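# got a structure for you, letters missing:
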């Protein structure tokens, strides 16, 4: 990821909603070396912060609804969540959870874009977001899978002001020319029952070794280690509970 700070509009936080948080803690500790700390406040309902050394990299929470899937959620930095929520609805999206305060950590909203992909907006309080980005074991890229690429471009440009770079095979999102994510056209590549989604990629030192390690820990390798033209080597996985995520070699900063 070329953006390494939590500037407005950039991805700033990732959070795993899991049906078995203890198992998830073990899996990601073994894979990325993350250290888990459960927030002691009872109001936090067991919310767990995940650290790479002393640097905060992600959050972990149990499922809030019976029909909620185990999945990663990506948050984008907003200086004013209420304004972002209004922009979401004005641009044709919908609010899943309206703007709310989170224990002084910040203010957030959960939204659905017009194509159906879920994401969050985060207005930092005491929790500004990830302490580190694009280092082995930390968030390095985010990717939208959608069946309406043109609609997605228009929506996210309006809501977050992203720049868009369209290549022959892939579209990239950024801010002021510094890219942090991309978009994949689901087209006929996915069964009709698979909804559009956002997925995080975590940077690693060695994609092949990390994919092999993940499989030994119970993950499914849905895309084996692959070299992307003009891009990094990457793989896509599902953890033992079904949460999809990618891994890639950390980008060299320009």
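Nice, thanks for sending it over. What you see is a predicted model; the values in this text were computed from it and never measured.

# C-alpha only now, for contacts and for neighbours.
Fine.

# burial of residue 192, as a residue count?
Look at residue 192: counted by other C-alpha atoms under 10 Å, it has 10 neighbours.

# what's the answer for residue 54, then?
10.

# For the chain, which segments are assigned as helices?
Assigned by DSSP state H, the helices in the chain fall at 21-32, 81-90, 149-160, 207-216.

# For the last one, name the packing helices and strands.
Think helix 207-216. Judged by 3 or more C-alpha pairs under 8 Å, 6 or more residues apart in numbering; DSSP states H and E, helix 207-216 is in contact with helix 21-32, strand 220-227, strand 233-238, strand 244-249.

# what's the third one in contact with?
If I follow you right, that is strand 233-238. Defining contact as C-alpha atoms under 8 Å, 6 or more residues apart in numbering, one finds that strand 233-238 is touched by 207, 211, 214, 219-228, 244-249.

# Buried ones only from those residues, please, as a PyMOL command.
With 16 or more other C-alpha atoms under 10 Å as the criterion, this PyMOL line picks the buried residues out of the contacts of strand 233-238:
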select buried, resi 207+211+214+219+220+221+225+244+245+246+247+248+249
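
# Was I right to think residue 37 contacts residue 52?
No - taking C-alpha atoms under 8 Å as the definition, residue 37 is not a contact partner of residue 52, at 11.3 Å.

# Next one for the comparison:
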């Protein structure tokens, strides 16, 4: 489960880019209740999706020829420069080097050995997202990759993640948590592309919490998004579905199972 403790290696931020922020912000307002707060020149126009006075996600207008619309996850690092070296040593690549964001923090962007983009955040004035594990907030993360074992090794080298394997008829699902945490601090999973016919490309998928998964599916269809996978129910986990927003950025939603419900075996 995501935690505002923001341990090293845990997700701390998520943002998206799209050519038309006004268009996608209307979509997310209907779906999650987010309001777009435009950023000023001092942050290069970087904006935030706000919910009940807190930040739920970041957003940036980006021409389609410069970057395909997508969501990007940020993981906490105590030292962005050291992490950049670890990424290179582990076989990843640098998309953009470490930069200072005023006094808010330091960031850098990378790709893992399978070419999946991700970013890191070194805390300054901003520690991370305000809205987590509640409707409209980030609640889970998932990596789809051609080689789950290689991905687990890479991210383990970079962030020190600890893992727990869960077997299912579809294959092995590897759940991860920070090095200084326990399985109760699991924040994501790593799945092989071969085990999920609905996925054909390696990428990180953010999940946002909802109260009503079926209602979210209906809203996505009504507001011009794409339902990539209709509602699936899993005992002990909840109900979830996968979407793409009107610009094409992929994300998912989760309606958590009631507390105490046993997981499917």
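Looks like it came in fine. What you are looking at is a predicted structure, and each value in this text was computed from that prediction instead of being measured.

# Once they're superposed, tell me the TM-score.
The TM-score (TM-score structural alignment, normalised by the length of structure 1) is 0.93; 252 aligned residues with a C-alpha RMSD of 2.0 Å.

# about what we covered before: quick one: which of the helices of structure 1 is nearest residue 116 of structure 1?
Closest to residue 116 of structure 1 of the helices of structure 1, according to C-alpha to C-alpha: helix 149-160, at 9.9 Å.

# Superpose on structure 2 and give me the mean offset of that closest one.
Following superposition, helix 149-160 of structure 1 is found to deviate from structure 2 by 0.7 Å on average (mean C-alpha distance after the TM-score superposition for structure 1).

# What range does that helix cover in structure 2?
On structure 2, the counterpart of helix 149-160 of structure 1 by TM-score structural alignment is residues 148-159.

# Enumerate the positions of that stretch that are buried.
Buried residues in stretch 148-159 of structure 2, defined by neighbour count with 16+ other C-alpha under 10 Å: 148, 151, 152, 154, 155, 156, 158, 159.

# try stretch 191-200 of structure 2
Those would be 191, 192, 193, 194, 195, for stretch 191-200 of structure 2 by 16+ other C-alpha under 10 Å.

# which one of those is nearest residue 72 of structure 2?
Using C-alpha to C-alpha, residue 191 comes nearest to residue 72 of structure 2 of the buried residues of stretch 191-200 of structure 2, at 17.6 Å.

# can I get the helices and strands packed on helix 207-216 of structure 1 in a markdown table with distance to residue 96 of structure 1?
Putting these into a markdown table (distance: least, C-alpha to C-alpha, whole Å) gives the following:
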| stretch | distance to residue 96 of structure 1 |
| --- | --- |
| helix 21-32 | 23 |
| strand 220-227 | 28 |
| strand 233-238 | 24 |
| strand 244-249 | 21 |
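
# Determine which of these approaches residue 5 of structure 1 most closely.
Closest to residue 5 of structure 1 of these, according to C-alpha to C-alpha: strand 244-249, at 19.1 Å.

# what's the mean deviation for the closest one versus structure 2?
Its aligned residues in structure 2 lie a mean 0.4 Å from strand 244-249 of structure 1 after superposition (mean C-alpha distance after the TM-score superposition for structure 1).

# before we move on, the earlier item: quick one: closest of the helices of structure 1 to residue 240 of structure 1.
Among the helices of structure 1, helix 21-32 comes nearest to residue 240 of structure 1, with 8.2 Å by C-alpha to C-alpha.

# Check which helices and strands that closest one sits against.
By 3+ C-alpha pairs under 8 Å, 6+ apart, helix 21-32 of structure 1 packs against strand 55-62, helix 207-216.

# what's the most centrally placed residue in structure 2 in contact with, if anything?
Centroid-nearest residue in structure 2, with C-alpha atoms, centre = their mean: residue 206, separated by 3.2 Å. Listed by C-alpha under 8 Å, 6+ apart, the contact set of residue 206 of structure 2 reads 14, 71, 73, 138, 139, 140, 141, 142, 251, 252.

# Out of these, grab the one that's most surrounded.
Among these, residue 138 has the most neighbours (other C-alpha under 10 Å), with 28 neighbours.

# Distance check, that residue against residue 203 of structure 2.
According to C-alpha to C-alpha, to the nearest Å, residue 138 of structure 2 and residue 203 of structure 2 sit 17 Å apart.

# Please say which of residue 37 and residue 52 of structure 1 ends up with more neighbours.
Ranked by neighbour count (other C-alpha under 10 Å), residue 37 of structure 1 and residue 52 place residue 52 first, with 20 against 15.

# what residue of structure 1 matches up with residue 9 of structure 2?
Match for residue 9 of structure 2 (TM-score structural alignment): residue 9.

# can you count the residues close to its match?
22.

# That one touches residue 157, doesn't it?
No - counting by C-alpha under 8 Å, residue 9 of structure 1 does not reach residue 157; the two are 9.9 Å apart.

# so where in structure 1 does stretch 203-212 of structure 2 end up aligned?
On structure 1, the counterpart of stretch 203-212 of structure 2 by TM-score structural alignment is residues 197-206.

# Show me what counts as buried in that stretch.
197, 198, 199, 200, 201, 202, 203, 204, 206.

# can you put those residues in JSON lines and add distance to residue 101 of structure 1?
JSON lines is the format used below for the buried residues of stretch 197-206 of structure 1 (distance: C-alpha to C-alpha, whole Å):
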{"residue": "197", "distance to residue 101 of structure 1": "25"}
{"residue": "198", "distance to residue 101 of structure 1": "23"}
{"residue": "199", "distance to residue 101 of structure 1": "25"}
{"residue": "200", "distance to residue 101 of structure 1": "24"}
{"residue": "201", "distance to residue 101 of structure 1": "27"}
{"residue": "202", "distance to residue 101 of structure 1": "28"}
{"residue": "203", "distance to residue 101 of structure 1": "30"}
{"residue": "204", "distance to residue 101 of structure 1": "33"}
{"residue": "206", "distance to residue 101 of structure 1": "39"}
